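Participant: Sequence first, then the predicted structure, then my questions.
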Amino acid sequence: MSYSVHVLHNGYSYLKDGVMRANCTCTLIKGPNLVIVDTMTAWDKDVLLEGLAKENTSCADVKYAVGTHGHSDHLGNLNLFTAATHIVGYSVSYKDEFFIHPFETGEPYKIDDSLQVIPTPGHTTEDVSVVVKTAHQGTVVVAGDLFEREEDISDPSLWRYIAGSENPDKQQKYRNEVILLADHIVPGHGPMFKVTEDMKDVARRDQLTQK
């Protein structure tokens, strides 16, 4: 059985009257190991449960619950997934057990040959992304706030300043790597988008200038 990626909720972020309004994109990965990535705010329980039901999936079916980083709009409903191993940034746990994994050295957390969690810091110091090889969508990277939304490729201010970046140079490095790896990207606050050859060309050129 192969994997497929299903966005349960398209996130958003915008400034209005001086206030940032934001909620994350929530993604279900279906296949041999069911994974939920970024569970929205604590006020979105019903939205999440309705999305799972449309995919004929229950919370108990999920084997891994991933929070790409430690911001509250990405972690609000982790408590629904008590049968799952939780990966929040670089922290891996199940109930009260915490497991050491060397994300900080660049080591992926491999779930199986088609599914892994990789370190992609920059937005925060411990961001991760989920890389999944699918039958019909190619390689999909569920990237959290490594990418705010597709528009931030042409307007870097969206990820550098409006969303905020703890380490812009490092974030740019991993953005380039993910663009070159992926066929599709699920960003932290927008719909999934296709990676174009123009995007890859720009990433390659940027990598050369960074060396």
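Facilitator: Alright, I've got the coordinates.
Participant: Please make it C-alpha for all contacts and neighbour counts, starting now.
Facilitator: Fine.
Participant: where along the chain do the helices fall?
Facilitator: Residue ranges of the helices in the chain, as given by DSSP state H, are 45-54, 157, 168-181, 197-210.
Participant: Okay, one more to line up with it:
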Amino acid sequence: MYEVKVLFDGYSGIKEDGYYANCTCTLLKGPQNIIVDTLTPWDGEKLRAALNQHQLECEDIQYVICTHGHSDHTGCNYLFPKAKLIVGYCISFKDRYFDHNFKDGETYKINEFVKVLPTPGHTMEDVSLLVETKNKGCIAITGDLFEREEDIIDESIWQSAGSMDVILQSKNRYKILEIADWIIPGHGPMFKVLEEYRVKGYGDKVPNTSDNSESSTTLENM
């Protein structure tokens, strides 16, 4: 089983001088140590220090998984020279690339406790992790499939953060809500999946896009 440690809660929002965001960064400590989403390129020292607090060095990480390829989720990949990379649908180690059919919905199994599944919508190559834990059941680490907990009630939050396909993203959000006991979203703290969230769901419904008529918004890099 794995210990799931949120090293940094993500955030996003508008201030007087512009839009600010950084991703949630999560450590999976277990049979194979895994980092999910590695912040911006300016965060290397604080990420290294956070790992040290858990008695780990960057060389101890076997997998780096980025839920999608935006810069605030991939910035410190360079810190992990011994890790296999999964960035969206792309799997590589050094200069070698591996085939995997994420496009047709195929899950990538890291081990019996951790699997990576395609959850496109925010980008068309987004992935999420499902982690089986002893104390919290199934934890889904979703990147920007979910911006933060509040976007389950207020759909405009995730739609305005950028979605290449709002209907597909909506269906994948519903799928995760049905599976997970807890969700670690892209730009907010971990939250428990309440039964009312599953009832709210999305299923095959077309989400309300009245305030966001285009499926891709201007905030495409978050």
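Facilitator: Yep, that arrived. These numbers come from a predicted model, not from an experiment.
Participant: TM-score for the pair, please.
Facilitator: Here the TM-score for the pair of chains, by TM-score structural alignment, normalised by the length of the first structure, is 0.95; 206 aligned residues with a C-alpha RMSD of 1.1 Å.
Participant: which one of the helices of the first structure lies closest to Leu146 of the first structure?
Facilitator: Closest approach to Leu146 of the first structure among the helices of the first structure (C-alpha to C-alpha): helix 168-181, 6.5 Å.
Participant: in the closest one, what's buried?
Facilitator: Going by neighbour count (16 or more other C-alpha atoms under 10 Å), the buried part of helix 168-181 of the first structure is 168, 170-181.
Participant: try stretch 35-45 of the second structure
Facilitator: For stretch 35-45 of the second structure, burial by neighbour count (16+ other C-alpha under 10 Å) applies to 35-41, 44.
Participant: Distance to Leu8 of the first structure for the helices of the first structure - can I get that in a markdown table?
Facilitator: Output for these, formatted as a markdown table (distance: least, C-alpha to C-alpha, whole Å):
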| stretch | distance to Leu8 of the first structure |
| --- | --- |
| helix 45-54 | 5 |
| helix 157 | 27 |
| helix 168-181 | 22 |
| helix 197-210 | 26 |
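Participant: mind checking which of the ones you listed is nearest Lys16 of the first structure?
Facilitator: helix 157 (16.7 Å).
Participant: now stretch 102-114 of the second structure: which residue numbers in the first structure?
Facilitator: Stretch 102-114 of the second structure corresponds to residues 103-115 in the first structure, going by TM-score structural alignment.
Participant: re the thing from before, greatest separation within the buried residues of helix 168-181 of the first structure: which pair is it?
Facilitator: Checking the buried residues of helix 168-181 of the first structure with C-alpha to C-alpha, the most distant pair is Pro168 and Leu181, at 19.8 Å.
Participant: Tell me who's in contact with Gly188 of the second structure.
Facilitator: Residues in contact with Gly188 of the second structure (C-alpha atoms under 8 Å, 6 or more residues apart in numbering) are 9-11, 24, 147-149.
Participant: Name the residues that touch the match of stretch 102-114 of the second structure?
Facilitator: Defining contact as C-alpha under 8 Å, 6+ apart, one finds that stretch 103-115 of the first structure is touched by 3, 33, 90, 101, 116-119, 126, 130-134.
Participant: Buried subset of the residues you listed as a PyMOL selection?
Facilitator: Burial among the contacts of stretch 103-115 of the first structure is assessed by 16+ other C-alpha under 10 Å; the matching PyMOL selection reads:
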select buried, resi 3+33+90+116+117+118+119+126+130+131+132+133+134
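Participant: Which one of the buried residues of stretch 35-45 of the second structure is nearest to Glu59 of the second structure?
Facilitator: Ile35 (11.6 Å).
Participant: and the counterpart of that closest one in the first structure, what does it touch?
Facilitator: In the first structure, the residue equivalent to Ile35 of the second structure is Ile36, according to TM-score structural alignment. Neighbouring residues of Ile36 of the first structure by C-alpha under 8 Å, 6+ apart: 26-29, 62, 64-66.
Participant: just Lys82 of the second structure next, same as before
Facilitator: Lys82 of the second structure touches 59-62, counting by C-alpha under 8 Å, 6+ apart.
Participant: Tell me which of those persist in the first structure.
Facilitator: Using both residues aligned by TM-score structural alignment, their matches' C-alpha atoms under 8 Å, the first structure keeps these contacts from the contacts of Lys82 of the second structure: 59-62.
Participant: top of the residues you listed by neighbour count?
Facilitator: The most crowded member of these, judged by other C-alpha atoms under 10 Å, is Ile61 (22 neighbours).
Participant: what's the burial count for the nearest residue to that residue once chain neighbours are set aside?
Facilitator: Excluding its sequence neighbours, the residue lying closest to Ile61 of the second structure (C-alpha to C-alpha, 6 or more residues apart in numbering) is Asn33, at 4.9 Å. Asn33 of the second structure sits with 19 neighbouring residues when counted by other C-alpha under 10 Å.
Participant: shouldn't Asn33 of the second structure be in contact with Glu59?
Facilitator: No. Judged on C-alpha atoms under 8 Å, Asn33 of the second structure makes no contact with Glu59 at a distance of 10.0 Å.
Participant: Buried residues in stretch 26-33 of the second structure, which are they?
Facilitator: If you call a residue buried by 16+ other C-alpha under 10 Å, then stretch 26-33 of the second structure has these buried ones: 26-29, 33.
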